[in-house]
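[1] sequence and predicted structure, then a few things I'm wondering about:
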Amino acid sequence: MRRKVIAGNWKMNKTPREVRSILTDMKDKICTEGVDVLFCVPAISLVAAVESVKGTDIAIGAENMFYEEQGAYTGEISASMLVDAGVKYVILGHSERRQIFGEDNTVINMKVKKAIEHKIIPIICCGETLEQREHGVTLEFVEEQIRSAYYNVSREEAHDTIIAYEPIWAIGTGKVATSAQAQEVCADIRGCIERIYDRETADAIRILYGGSVNASNAEELFAMPDIDGGLVGGASLKPEFADIVEFGRKSI
């Protein structure tokens, strides 16, 4: 059985001082037995976050990463920098990076391969707009994102990656896909992975749902057979995150 993953994405919120305060308080309220729990925080707060959860099983992830080792890339952060800071995960291909910063499938694939090279677990995001869902092209669009992300990634390399399905129309809007809608797409993503690799790899890769996940809908979402946890936005900054983690534990 796949181990559940409950990941918080803090986006551009909280200073290093606030990160220390929140994590110091929250880590004592979270039970990580049987689940993987992590917080993805702004780059400036990564070291503070790693220090704050030291001695626990809570991991820290980055919200983005560049695909070059070093050089004249003002404002970027490399995989080796993340490793040195103690980071274990990185979110790649989030819709905000795609839509606001113009990252395309080719760039995301380069980042995925660089993360794998440095043994950072990539959380590869995919998801459709409301217009695409209404036009009935959700599955085709998401499959294209997945195939592009895993281009020239070997079966062995893909095994420990994580995918996060986040319908763009549900991110930060308070709207959430029904459990049936989320399950349908996550099942198709697993089928896509099987077509790229094989059934064993498809069964191994963990697929999360993201998009206004909170304590009131987490239990139903996590009960779906192809949803292996959540990429949690705003709720991961609140005490209810501990409840979301608990729902993940109960769904094992």
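    Arrived safely, thanks for sending. In this text the structure is predicted, and so the values were computed from the model without any measurement.
[2] CA only for contacts and neighbour counts going forward, please
    OK.
[3] got the contact list for Ile151?
    Let me fix one detail, which is that residue 151 is Tyr and not Ile. Each residue near Tyr151 by C-alpha atoms under 8 Å, 6 or more residues apart in numbering is listed here: Asn109.
[4] any idea how far Glu117 is from it?
    Computed with C-alpha to C-alpha, to the nearest Å, the distance linking Tyr151 and Glu117 is 14 Å.
[5] contacts only, for the residue nearest in space to the middle of the chain.
    Compute the mean C-alpha point of the chain, and by C-alpha atoms, centre = their mean the closest residue is Ile123, 4.1 Å away. By C-alpha under 8 Å, 6+ apart, Ile123 lies in contact with 89-92, 161-164.
[6] who's in contact with Asp104?
    Asp104 sits next to Arg98 when contact means C-alpha under 8 Å, 6+ apart.
[7] okay, it and Gly61: tell me how far apart.
    Distance, Asp104 to Gly61, using C-alpha to C-alpha: 22 Å.
[8] now swap in Lys27 and tell me
    Counting by C-alpha to C-alpha, the gap from Lys27 to Gly61 is 15 Å.
[9] and the residue nearest to Tyr197 when sequence neighbours are not counted, how many residues sit next to it?
    When the adjacent residues along the chain are set aside, Tyr197 lies closest to Arg155, with 6.2 Å between them (C-alpha to C-alpha, 6 or more residues apart in numbering). By the other C-alpha atoms under 10 Å criterion, the neighbourhood of Arg155 contains 16 residues.
[10] which SS class is Ile60?
    Reducing the assignment to helix, strand or coil with DSSP: H, G, I helix; E, B strand; the rest coil, the entry for Ile60 is strand.
[11] count the residues that sit near it.
    The local packing count at Ile60 equals 25, with neighbours defined by other C-alpha under 10 Å.
[12] pretty sure it sits against Val87.
    Yes: contact status for Ile60 versus Val87: in contact at 5.5 Å, counting by C-alpha atoms under 8 Å.
[13] quick one: common contacting residues for those two?
    Common neighbours of Ile60 and Val87, using C-alpha under 8 Å, 6+ apart, are 46, 50.
[14] helices and strands around the longest helix seen in the chain, which ones?
    Taking DSSP state H as the criterion, the chain has its longest helix at helix 179-196. If you count contacts as 3 or more C-alpha pairs under 8 Å, 6 or more residues apart in numbering; DSSP states H and E, helix 179-196 packs onto helix 138-149, strand 162-165, helix 199-204, strand 206-210, helix 218-222.
[15] against that first model, consider the following:
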Amino acid sequence: MRKPIIAGNWKMHMTIESGKAFVKEVAASLGDTEVEVVLCVPFTLIQPLSTAAEGTPVKIAAQNMHYEDFGAFTGEVSADMLKEVGATYVVIGHSERRQYFNETDETVNLKLKKAHASGLKPIVCCGETLEEREAGTTESVVKRQVEAAFEGISPELAAETVVAYEPVWAIGTGRTATAAQAQEVIAYIRSLVEAKYGDEVSEEMRIQYGGSVKPDNVEEIMNEVDIDGALVGGASLKPDSFLSLVNF
């Protein structure tokens, strides 16, 4: 059985002190949770929050990384740098990285390979825009993104990769794909994985839904057979709200 994974993506929010207070409050309420709990935090928070989360179920993720080990890449951070300060997960190819920072299918693939080579656990994102959904091209867009991301990735590493389906039109808009809509696309993603790697890998891979997930809709979403978790933005910024998601 796949272990549920709830990941809060803080984007460009929180300071060290507010982040440490958040981790302390959440960790104190988790107990022996059967959910994998991840916080995707700004670079400056990774080390202090990794320290604050020691001995708790909370794992810390970076929101991005470069695919090279070092070089003249001003403003970028490598996988080894992230590991050194305590990150265990890394988000790759979030739609905001694609939209605002020129992330491409090719760079997503390079980053996925580097994350695995460096021992970071990747959460790789895919999803269509509103225009693509309305044009009826959701499946072709998602297929292109998933196939490009996993080019050259072994079955063993694919099984360890978390995929986050995030329809761009539902991120930060208040609009949410219905549970049925999310299930339909995530089942399609699982079928793509099965076609490439076989049934065993497709059944092992965890696939999240992301896009305006909130405490009042998370249970319905998580009840779908192929949805293994959520990648959550705004609703992950307050401890009580995030705990409601984890305790779906």
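    Cool, the structure landed. As the structure is a computational prediction, the values presented were derived from the model and not from experiment.
[16] TM-score for this pair?
    Once superposed, the chains reach a TM-score of 0.98 (TM-score structural alignment, normalised by the length of structure 2), with 247 aligned residues with a C-alpha RMSD of 0.9 Å.
[17] mind putting the helices and strands packed on helix 179-196 of structure 1 in a markdown table, distance to Ala79 of structure 1 and mean neighbour count included?
    Supplementary listing: these in a markdown table, determined by distance: least, C-alpha to C-alpha, whole Å; neighbours: other C-alpha atoms under 10 Å:
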| stretch | distance to Ala79 of structure 1 | mean neighbour count |
| --- | --- | --- |
| helix 138-149 | 17 | 19 |
| strand 162-165 | 17 | 25 |
| helix 199-204 | 24 | 17 |
| strand 206-210 | 22 | 29 |
| helix 218-222 | 31 | 22 |
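[18] of these, which is nearest Asn13 of structure 1?
    strand 206-210 (17.7 Å; C-alpha to C-alpha).
[19] picking that back up, between the contacts of Ile123 of structure 1, which is nearest Glu200 of structure 1?
    If you rank those by distance to Glu200 of structure 1 using C-alpha to C-alpha, Thr161 comes first, at 13.6 Å.
[20] what's the closest non-adjacent residue to the residue mapped onto the closest one from structure 2?
    Matched by TM-score structural alignment, Thr161 of structure 1 corresponds to Thr161 in structure 2. Taking C-alpha to C-alpha, 6+ apart, and ignoring the residues beside it in sequence, Thr161 of structure 2 has Pro122 as its nearest neighbour in space, at 5.6 Å.
[21] wouldn't that neighbour be in contact with Leu110 here?
    No: contact criterion C-alpha under 8 Å: Pro122 of structure 2 and Leu110 do not qualify, at 11.9 Å.
[22] the two - which one has more neighbours?
    For Pro122 of structure 2 versus Leu110, neighbours defined as other C-alpha under 10 Å are more numerous around Pro122 (26 against 20).
[23] quick one: average offset of whichever strand or helix holds the more buried one versus structure 1, please.
    Remark: Pro122 of structure 2 resides in strand 121-126, with elements defined by DSSP states H and E. When structure 1 is overlaid, strand 121-126 of structure 2 sits 0.5 Å from its aligned residues on average, using mean C-alpha distance after the TM-score superposition for structure 1.
[24] check which residues of stretch 228-247 of structure 1 are buried.
    Of the residues in stretch 228-247 of structure 1, those buried under the neighbour-count criterion (16 or more other C-alpha atoms under 10 Å) are 228-237, 241-247.
[25] now Asp36 of structure 1: which helix or strand?
    strand 35-41.
[26] how close does that strand sit to structure 2?
    Compared with structure 2 after fitting, strand 35-41 of structure 1 deviates on average by 0.6 Å (mean C-alpha distance after the TM-score superposition for structure 1).
[27] can you list the residues that contact the helix or strand just after that strand?
    Once the chain leaves strand 35-41 of structure 1, the next helix or strand it forms, by DSSP H and E, is helix 46-52. The contact list for helix 46-52 of structure 1, computed with C-alpha under 8 Å, 6+ apart, reads 16-17, 19-20, 23-24, 41, 59-62, 85-87.
[28] stretch 67-79 of structure 1 too?
    The set of residues external to stretch 67-79 of structure 1 that reach it, using C-alpha under 8 Å, 6+ apart, is 43, 64-66, 80, 107, 110-111, 114-115, 118, 120.
[29] next one: it to chain centre, how far?
    A distance of 21 Å separates the centroid of the chain from that of stretch 67-79 of structure 1, by C-alpha atoms, centre = their mean, to the nearest Å.
[30] give me the range in structure 2 that it lines up against.
    So stretch 67-79 of structure 1 is aligned with residues 67-79, judged by TM-score structural alignment.
[31] the matching stretch: end-to-end distance?
    Counting by C-alpha to C-alpha, the terminal residues of stretch 67-79 of structure 2 are separated by 8 Å.
[32] how many neighbouring residues does Thr15 of structure 1 have?
    The tally of other residues near Thr15 of structure 1 (other C-alpha under 10 Å) stands at 14.
[33] need the helices and strands packed on helix 179-196 of structure 1 in TSV (columns: distance to Ile6 of structure 1).
    Rendered in TSV, the data for these read as follows (distance: least, C-alpha to C-alpha, whole Å):
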stretch	distance to Ile6 of structure 1
helix 138-149	21
strand 162-165	11
helix 199-204	17
strand 206-210	8
helix 218-222	10
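[34] how about the ones you listed, which one is nearest Leu130 of structure 1?
    Using C-alpha to C-alpha and comparing these, the one that lies nearest Leu130 of structure 1 is helix 138-149, at 9.1 Å.
[35] what's in contact with that closest one?
    105-106, 108-109, 112, 124, 126-128, 132, 185, 188-189, 192-193, 196.
[36] buried residues of the match of stretch 67-79 of structure 1, list them for me.
    For stretch 67-79 of structure 2, the neighbour count (16+ other C-alpha under 10 Å) marks 67-68, 77-79 as buried.
[37] and what of stretch 102-116 of structure 1?
    103, 105, 107-116.
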